[in-house]
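[1] no sequence on this one, just coordinates:
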């Protein structure tokens, strides 16, 4: 079987806040911006990985969702419990400093992990956890 990652999804509650973070802070390119039935999906990705997309989607992508469901999803998102993405970088310390300088919420400063990487973690503006790692030498 030959499979590869094509897309992953991140819930965001405000695309106007999320787009500058993913584009300007992380350096991802905006590839698509689609509105449908009062909702919005924005696709971003690394220029070095043209076949891999991160879709910034509404917390509940269902126009028929009840208000109770929307409220529950908003609470989970605010706690950072919906989704996350792990990124690779060639210099986790420099990546950390760049993202921290942009004002992102730091969850973990760079540290060596027992499983062979050096990594750090942040929350994006919606509360999702983003990890950045590099293999330890």
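    Everything's here; your move. Because the structure is predicted, anything quoted here is derived from the model rather than measured.
[2] all contacts plus neighbour counts: C-alpha atoms, from now on.
    Noted.
[3] Quick one: residues contacting residue 91.
    residue 134 (Cα atoms under 8 Å, 6 or more residues apart in numbering).
[4] putting a second one here so we can go through both:
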């Protein structure tokens, strides 16, 4: 068994697609109209056949309160692996990304937390040991 896809709940699919591709650097794998919304997935350009991230509309009544509770408490919704958190923090900061936590050494991992502009906090992390 392996993880095939996972979702991030977004408040605006167009804005999310732009942020996740043009800013974070993911590649669009699927963008299929599905009535009011679209089936949009992105992947790492390094692993085009790897795990897909679904940019899932947050229209379900439970989604917005769930997302708000997480962001109010400073809890990231998901985590992405990067080669160097400090370098990625610098690159993304230059692009105007707002971080709620700067790179922080937590023993065997260094992490930082960013705002994805779509209602989520996202952690970036790399193993240090």
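    Ah, there it is. The shown structure was predicted, so the numbers you read here are calculated from the model rather than taken from an experiment.
[5] TM-score of the superposition?
    In this superposition the chains share a TM-score of 0.84, using TM-score structural alignment, normalised by the length of structure 2; 125 aligned residues with a Cα RMSD of 2.1 Å.
[6] Just say helix, strand or coil for the counterpart of residue 96 of structure 1 in structure 2.
    The alignment partner of residue 96 of structure 1 in structure 2, by TM-score structural alignment, is residue 89. Classification of residue 89 of structure 2 using DSSP: H, G, I helix; E, B strand; the rest coil returns helix.
[7] what's around residue 89 of structure 2, how many residues?
    With neighbours defined by other Cα atoms under 10 Å, the count for residue 89 of structure 2 comes to 22.
[8] Ok, residue 33 of structure 2 next?
    Residue 33 of structure 2: 10 neighbours (other Cα under 10 Å).
[9] Distance of the counterpart of residue 36 of structure 2 in structure 1 relative to residue 57 of structure 1?
    With TM-score structural alignment as the criterion, the equivalent of residue 36 of structure 2 in structure 1 is residue 38. Per Cα to Cα, to the nearest Å, residue 38 of structure 1 is found 12 Å from residue 57 of structure 1.
[10] Of those two, which one has the most company?
    residue 57 (20 against 7).
[11] who touches the match of residue 96 of structure 1 in this structure?
    102-103, 112.
[12] can you check residue 42 of structure 1 too?
    With Cα under 8 Å, 6+ apart, residue 42 of structure 1 has these contacts: 15, 30-34, 55-57.
[13] Confirm that it sits in a strand.
    Yes: under three-state DSSP, residue 42 of structure 1 falls within a strand.
[14] Now do the closest residue to it other than its chain neighbours: how many residues are near it, please.
    Spatial nearest neighbour of residue 42 of structure 1, chain neighbours left out: residue 33 (4.4 Å); criterion: Cα to Cα, 6 or more residues apart in numbering. Neighbourhood size, residue 33 of structure 1 [other Cα under 10 Å]: 13.
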